[in-house]
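Q: I'd like to go over a predicted model; first the sequence, then the structure.
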Amino acid sequence: MKKISRRMRANLEKIQPTLYKPEEGIALLKETANAKFIETAEAHISLGLDPKYADQQLRSTVILPHGTGSEIRVAVITKEEKVKQALEENADIAGSEDLIEEILKGRLDFDKLIATPDIMPLIAKLGRVLGPRGLMPSPKAGTVTINLKESINEFKKGKLEYRIDKTGIVHLGFGKTNFSQESLLDNLKAVYDSIEKNKPAGAKGKYFKSLFISSTMGPSIPINSIQLKEK
């Protein structure tokens, strides 16, 4: 049996067996985020979806009003004549077939990879490298686009991709624990609204089954998701 630290035991004692109002849950998240580094505020949302069915898939993006709190390194793969433009639009890395070869050899010093549609046929061979890391460009994720400026800026400012896992749960970070309570609440509300807006056609029964928030090293806090809808 895994030993629970004194810090975690003290934090767990603060959690009551009840659904917290969103603002109360976030206040408790900040209170229990007492590790020796600035932790990420995480949301774990169980949905009434079975991802083995095509009409119950969920994959989309959300722009967090107050960003993620992390510096996002954006790479762009495009045709040679557009590489300079991508760098001028604030991409950290940009290239064409040369960058594709570098990635095949192991270069992965970026958090988001954007591609223009005209280069996509050449990117197919990167699937085995990028797929397991969730970095493969996709139109649904907003990472295959002709509008490089808008896409780069959105991801830099806090645009997040999310998807349902095989158990029907969405996991994502919605800020840092040193954000204000109001900023974290705004970000969590944006996540809720995005998931609601992108509800798959095949969803049946109760859509939001449960919503828990936590800091990276903190305990899970159950949230009344209905009250987010009312915000």
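A: It's in. Just so it is clear, the structure is predicted and the values come from calculations on it, not from any experiment. Numbers count the residues shown, from 1 in each chain.
Q: going forward, measure contacts and count neighbours with C-alpha atoms only.
A: OK.
Q: what's next to the strand or helix carrying Val170, contact-wise?
A: Mapping Val170 onto the secondary structure by DSSP states H and E places it in strand 169-176. In this structure, residues lying in contact with strand 169-176 by CA atoms under 8 Å, 6 or more residues apart in numbering are 38-47, 64, 66-69, 162-164, 184, 187-188, 191.
Q: Filter the residues you listed down to the ones in strands?
A: By the criterion of DSSP state E, membership of these in strands covers Thr40, Ala41, Glu42, Ala43, His44, Ile45, Ser46, Leu47, Tyr162, Arg163.
Q: What residues does the fourth one make contact with?
A: The contact partners of Ala43, by CA under 8 Å, 6+ apart, come to Val170, His171, Leu172, Gly173, Phe174, Leu188, Leu211, Phe212, Ile213, Ser214.
Q: Export these as JSON lines, with columns for neighbour count.
A: Conversion of the contacts of Ala43 to JSON lines gives the following (neighbours: other CA atoms under 10 Å):
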{"residue": "Val170", "neighbour count": "19"}
{"residue": "His171", "neighbour count": "17"}
{"residue": "Leu172", "neighbour count": "18"}
{"residue": "Gly173", "neighbour count": "22"}
{"residue": "Phe174", "neighbour count": "28"}
{"residue": "Leu188", "neighbour count": "24"}
{"residue": "Leu211", "neighbour count": "21"}
{"residue": "Phe212", "neighbour count": "20"}
{"residue": "Ile213", "neighbour count": "26"}
{"residue": "Ser214", "neighbour count": "25"}
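Q: Out of the residues you listed, which is nearest to Lys2?
A: Of all the contacts of Ala43, the one sitting nearest Lys2 is Ser214; the distance, using CA to CA, is 19.5 Å.
Q: dropping in the other structure now:
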Amino acid sequence: MAAISKKRKEALSKLDVNKLYSLEDASALVKDINTTKFDASVDVAVRLGVDPRKANQMVRGVVTLPHGTGKDVKVLALVTPDKEQEAKDAGADYAGLDEYIEKIKGGWTDVDVIVTMPSVMGKIGPLGRVLGPRGLMPNPKTGTVTMDVAKAVSDVKAGKIDFKVDRYGIIHAAVGKVSFEAEKIRENAEELLKTLLRMKPSAAKGTYIKSISMSSSMSPGVSIDAKSI
């Protein structure tokens, strides 16, 4: 059996693993049990009572966190020349088309989000084998394929994130950094959870939100009472 480090023991001593905490208490506790020296991300994992293998139970969407994620998101706008300056003015880190398509074909994916236009999806489609596994493929459902490129870029920079239930029925999302005030972590997490509640598929039966856990990088998870949302 692996030995438990001193820092982890200290974190576990502050946490009751059998308790369901309110979202407010969990947001404060996750800061207190963090042991990293860097500004760790705060993540929420939500296990849903859905079967992701069925199209009518797929949960996927976007949410704009009121306080952002705390991460400097790199955005690439794959757009026609007439839209390049518009994308850059909105905050895109990179903007262009053919030259970036060639870079991606060569394996370059040093971005967090790609925004594009419907008219150029024909060129981007073949990049699916590179972008798909990395979660970078633009999609109209997440607002990353649009004619209003400037708004899409500014939304992403302001804290808009997309989420998708994985094959185990779990949604994973970053809702801030441990340097955030507890109230800001709570408000971000609450916005995500309320969005998920509104998206409950009609085909999903039984308990929809089965469990919620909040953690920072390398910290134990804090279990949250879904009734506190």
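A: Arrived safely. Since we're looking at a predicted model, the values are computed, not measured.
Q: Overlay them and tell me the TM-score.
A: Overlay of the two chains. TM-score (TM-score structural alignment, normalised by the length of the second structure): 0.96; 228 aligned residues with a CA RMSD of 1.1 Å.
Q: Could I have the ChimeraX command that selects the buried members from the contacts of strand 169-176 of the first structure?
A: Once 16 or more other CA atoms under 10 Å is used to decide burial, the buried members of the contacts of strand 169-176 of the first structure can be selected in ChimeraX as follows:
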select :39,40,41,42,43,44,45,46,47,64,66,67,68,69,162,163,164,184,187,188,191
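Q: quick one: Leu228 of the first structure and Gln181 of the first structure, what's the gap?
A: In this view, Leu228 of the first structure and Gln181 of the first structure are 14 Å apart by CA to CA, to the nearest Å.
Q: likewise Gln85 of the first structure?
A: Gln85 of the first structure sits 38 Å away from Gln181 of the first structure, going by CA to CA.
Q: What is the longest helix of the second structure by residue count?
A: helix 182-198 (DSSP state H).
Q: Need the contact partners of that one.
A: For helix 182-198 of the second structure, with CA under 8 Å, 6+ apart as the criterion, the contacting residues are 23-24, 27-28, 31, 42, 44, 63-68, 175-177, 229.
Q: For the second structure, just list every one of the strands.
A: Remark: strands of the second structure, listed N- to C-terminal, are 41-48, 60-64, 75-78, 94-96, 113-116, 160-164, 170-177, 209-216, 222-224; assignment by DSSP E.
Q: mean distance, the third one to its aligned residues in the first structure?
A: Going back to what we said before, that points to strand 75-78 of the second structure. Its match in the first structure and strand 75-78 of the second structure itself, once the structures are fitted together, sit a mean 0.6 Å apart by mean CA distance after the TM-score superposition for the first structure.
Q: just the fifth one next, same as before
A: Once superposed with the first structure, the aligned residues differ from strand 113-116 of the second structure by a mean of 0.5 Å; criterion: mean CA distance after the TM-score superposition for the first structure.
Q: Packing partners of that strand?
A: In this structure, strand 113-116 of the second structure makes packing contacts with strand 75-78, helix 149-158, judged by 3 or more CA pairs under 8 Å, 6 or more residues apart in numbering; DSSP states H and E.
Q: Same check on the third one?
A: With contacts defined as 3+ CA pairs under 8 Å, 6+ apart, strand 75-78 of the second structure has these neighbours: strand 94-96, strand 113-116, helix 149-158.
Q: nearest to Gly95 of the first structure, of the ones in strands among the contacts of strand 169-176 of the first structure?
A: Distances from Gly95 of the first structure to those, taken as CA to CA, are shortest for Tyr162 (25.9 Å).
Q: Need the counterpart of that closest one in the second structure.
A: Aligned against the second structure by TM-score structural alignment, Tyr162 of the first structure finds its counterpart in Phe163.
Q: distance of its match from Thr142 of the second structure?
A: Note on Phe163 of the second structure: its distance to Thr142 of the second structure, by CA to CA, is 9 Å.
Q: what do the two both touch?
A: Overlap of the contact sets of Phe163 of the second structure and Thr142 (by CA under 8 Å, 6+ apart) consists of Gly61, Val62.
Q: In this structure Lys149 of the first structure contacts Glu89, no?
A: Yes - because the distance of 5.4 Å satisfies CA atoms under 8 Å, Lys149 of the first structure is recorded as touching Glu89.
Q: which residues are common contacts for those two?
A: Taking CA under 8 Å, 6+ apart as the contact criterion, Lys149 of the first structure and Glu89 have no common neighbours.
Q: Now render the strands of the second structure as CSV, adding distance to Asp16 of the second structure.
A: Shown next, in CSV, are the strands of the second structure (distance: least, CA to CA, whole Å):
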stretch, distance to Asp16 of the second structure
strand 41-48, 18
strand 60-64, 30
strand 75-78, 40
strand 94-96, 46
strand 113-116, 37
strand 160-164, 29
strand 170-177, 22
strand 209-216, 13
strand 222-224, 8
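Q: quick revisit: with the first structure overlaid, how far apart is the longest helix of the second structure on average?
A: After superposition onto the first structure, the average distance of helix 182-198 of the second structure to its aligned residues comes to 0.7 Å, using mean CA distance after the TM-score superposition for the first structure.
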